[in-house]
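Student: sequence plus the predicted model coming up.
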Amino acid sequence: MSDQQFYHALKVDKDLCYGCTHCMNVCPTDAIRIRDGVASIRKNWCVDCGECMKACPVDAFYVEQDDFEKIFNYKHRVAILPSVFIGQFSKHIKECDIIDVLKGLGFTHVVPAEATVDVINESMLEGLKSDRDKPMISAFCPSIVRLIQVRFPGLVNNIIPVKPPIDSTALYYRELLQEEGKSFDEIGVFYVTPCASKIATVKSPVGDEMSNVDGVINMDFLYNKVYHVLKTRSETTDVCQETVPYLSPKGLNWSLTDGEASHMAGRCLAIDEIHNVISFLEKVENDEIINVDFLELRACDESCAGGVLLTENRFLTVERLKNRADRIASSGKYVLNISDSHKQLIRDNIDVGSIEPRSMMVLDEDMGIALKKMERVRRMMCYLPGIDCGACGAPSCESLAKDIVRKESHLSNCVFVQRMMEKTKKLDPQHSIRIIEKTWGKDRLEKDCKKKGAKNESF
């Protein structure tokens, strides 16, 4: 298994976090612990799904992103724009106006992220014919790829090793600009991301050494900038400054739920929202799901329309994109002329490198030692109450038991065990207080009327 740590974009503002455990309880990979009264993320377990960010009542989680000013390090500044960015705007706002504002903010070129989906779809269909394990799983969502690596490592060979549109489109457009005589070093390609996981996959791509994307821009940040300009603008643009290839209906819907599955062969299923995905993958792992050829799995509810960095309501975004796709389909007015040579370039660089299992469940690399440690976990569970209250700073009693076996925690971290140890004189009450303070902070048990929900709430 790979020893390289995952890069993850989600960070915790320790000045805002007060250790409420909301994030810990929703994390699908048990990556969060409470230490010294604040949330702590285990880097190799986090898959950047953003569930913690959505659950946090005080916005203590944030996404580490590139400074927007970074785009000005390049003469030619390309925005790789996902369809869900356009889908956040009302149908009364023209795409040309959005693109015009983006160029006014500093981009010299704007290209749809899904511009290469037809080539990607062809490669995925070819992959479906291979002898890889079924059901085959899309590599579109970085959080799902990482989820499989850390929680379902036995399914890594089911992932179709075809890069998602971000990388292929960046490669394609960079090549176009170079053919126009623009220097490679003067071209900066920036992806406008709807989620944290796509930041992580640019910074630390799974299966590859580096990405074709030079930086990532927070979609929430950019949407608000564009919206503010459009709101204060009196005039609209009749014609785009530069011809932007219209996406086909397939391209517009690709990042939405069923966007891939509807264009694959055989029996295909589309599942969104990471906890739904986990429930389904457990059935796949246990051979309860049979005769399925392809799975489109997305971490967010409504797929990319539900990304944590989107501002607009996800259901409205989906409706707008589907309506737009229907209008384009009925008009037939969409053009995207990718030459045969460019298609071949994309195909030649479309394969993802080796996707390695990185199981967080493994207690030791040596199977014999791992089995002995698992037996210790089972013995520990005999003493723990099994109510998963989270008061120990771990999401469940089993998680605490495993932390103990990993020598990252102690049995006395359980408040119920503490009481029993105090009762039998095996633990001094003052030491018990120190244990609680180590998890929840020294002032946590002091009277504080300013905390959330209290009389003088300050959050």
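Tutor: Sure, I can see it.
Student: alpha carbons only for contacts and neighbour counts from here, please
Tutor: Noted.
Student: tally of neighbours for Arg298?
Tutor: 29 (other C-alpha atoms under 10 Å).
Student: just give the nearest non-adjacent residue to it, would you?
Tutor: Spatial nearest neighbour of Arg298, excluding adjacent residues (C-alpha to C-alpha, 6 or more residues apart in numbering): Asp272 at 4.6 Å.
Student: put this beside the first:
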Amino acid sequence: MSNNAIHHALRVDEEKCRGCCNCMSVCPTDAIRIRNGKTLIFQNRCIDCGKCYRACPESAIRVEQDDFNEIFKYKRRVALLPSILKGQFPDNFAKQRIYAELLDMGFTDVFEVGMMWRVFHLATARYIKNNQHKKPFISSFCPAVLRLIQTRFPSLLDHVIPMKAPVDIAALYYRRQLLAQGVADAEIGTFYVTPCAAKISAVKTPRPHDVKALTGVINMDYIYNRVWKRLRCEEREMPPEPLAESLCEKGVLWFLTAGESEYARGRSLAIDGIANVFEFLENMENEEISDIDFLELRSCDQSCAGGVLTSCNRFLTVERLRNRAERSRKAAPLKDPDRWDDIDDDTEYLVDHIMLGKIKPKPAMKLDEDMARAMVKMEKLQKILAFLPGVDCGLCGSPNCQALAEDVVNGDSRMQQCIFLQKKMVAGGKMKMTDAAKILDDVWGKNILDGTPIDLEDE
């Protein structure tokens, strides 16, 4: 895979797919088409938000993850957890009990990514202070939103705070702790238990000149189901707390909506749900929104609590995490998060190594690398749109008329796939019914009506 390539976690199982187009209708970036009765994902448009995964009634869209047995290649096997995992379980199961089951499954260490919240808070504050001309600032916390901006709103990239992902910093921190204990780097495996597909994509997509501290990614749903089976067994001895007495309230809530914006200075907004984010970014690009200092944008409803790889109802998860945060607040009230005089050497090191270089756009709607040819294609696209009905029915195998026009210009479709044009051409003697039927077969497959009665007059 080249440094410019993007790894995608979502895959289509063609044997299960029946071309129902539920996935195509919910995709926020028009990345899905139906071809020969099967789902086709346009990789340059996909942001791995997972809407298609959740919408598929046949479970024909799957998420690729690392094989769990990969952890046993390493002497020290570290499970990096978002607070969302604890929120999947009822409050009567202590965090220590969940850790015990993870260790019994094969991990040697457990560490919560939320411990890194202050590193990000301090680094964000410093970046904002030194780059006031780039307001409004957009958090890069959510990889699906970052990919959305890269592909559909590249003009807004200068507003994005170019930081590494929280799990990358957590992996770097814990790896440094183990190296300081004399553990060889080759013996350390760090694995993130992810609630969403976009994080798998972000981890697996190579970045040039980046030192990789994270070894792999494991589906949270897989971990949850294995732990849940064990939790229903008898009580067991609790392990010692790893590295920290407890996660503070800020670290607990960091993965929920407003986890960042609550502590941001100035006017800040927290927006969740990919459709809401898309609409807001459109308004922002059109300069309809101003006077905002900080934007926290999360792809999933209720942020990571609504991740497509979670098992529990997102609202129950949020309630449990807020209960946990309240217990943490009472046990150890949060100190001033903006103080620099009390940070340790590890925090200072991570703050200094958290920034990325310039984030490059990856536009999905690039008609041609050559500007002159792109202008010719754009003119052709506008002419095609004038012929299409504009009803966005999706029967052509593309999600809407605009997408079909783009596909035609790019050589991925034909105008004749539009059933309204087919009817008009057949009526005008420019197309035979058999030709129209063949085109529909190319889109929806030859067997889509198998089993459907032909004589419907008596029905």
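Tutor: Yep, it's here. All values derive from a computational prediction rather than experimental measurement.
Student: what sits closest to the spatially most central residue of the second structure if chain neighbours are left out?
Tutor: Centrality entry for the second structure: nearest residue to the mean C-alpha point is Ala198, 2.7 Å, by C-alpha atoms, centre = their mean. Of all residues not flanking Ala198 of the second structure in the chain, Asp48 sits nearest, at 4.8 Å (C-alpha to C-alpha, 6+ apart).
Student: where's the one you found relative to Phe89 of the second structure, distance?
Tutor: Remark: distance between Asp48 of the second structure and Phe89 of the second structure (C-alpha to C-alpha, to the nearest Å) = 26 Å.
Student: please identify which of these two sits among more neighbours.
Tutor: Set Asp48 of the second structure next to Phe89 and count neighbours by other C-alpha under 10 Å: Asp48 wins out with 27 against 21.
Student: distance check, the more buried one against Phe93 of the second structure.
Tutor: Asp48 of the second structure sits at a distance of 32 Å from Phe93 of the second structure (criterion: C-alpha to C-alpha).
Student: please enumerate the strands of the stretch 1-150 of the second structure.
Tutor: Ranges of strands in the stretch 1-150 of the second structure, per DSSP state E, counting those that start in this stretch, are 10-12, 32-35, 38-41, 61-63, 76-81, 109-112, 137-138.
Student: Val409 of the second structure is nearest to which of those strands?
Tutor: For these, proximity to Val409 of the second structure was assessed by C-alpha to C-alpha; strand 32-35 is nearest, at 15.3 Å.
Student: for the closest one, enumerate the helices and strands it packs against.
Tutor: helix 22-26, strand 38-41, helix 433-444 (3 or more C-alpha pairs under 8 Å, 6 or more residues apart in numbering; DSSP states H and E).
Student: got the contact list for that strand?
Tutor: 19, 21, 23-24, 39-42, 397-399, 442-445 (C-alpha atoms under 8 Å, 6 or more residues apart in numbering).
Student: leaving out sequence neighbours, find the closest residue to Val12 of the second structure.
Tutor: Nearest to Val12 of the second structure is Ile61, by C-alpha to C-alpha, 6+ apart, at 4.6 Å.
Student: ranges for the strands of the stretch 151-300 of the second structure?
Tutor: Under DSSP E, counting those that start in this stretch, the stretch 151-300 of the second structure gives strands at 188-194, 216-219, 268-272, 294-298.
Student: and the shortest one, how far from the first structure on average?
Tutor: Strand 216-219 of the second structure, aligned to the first structure and superposed, deviates on average by 0.6 Å (mean C-alpha distance after the TM-score superposition for the first structure).
Student: in the first structure, what range does that strand match?
Tutor: Under the alignment (TM-score structural alignment), strand 216-219 of the second structure falls on residues 215-218 in the first structure.
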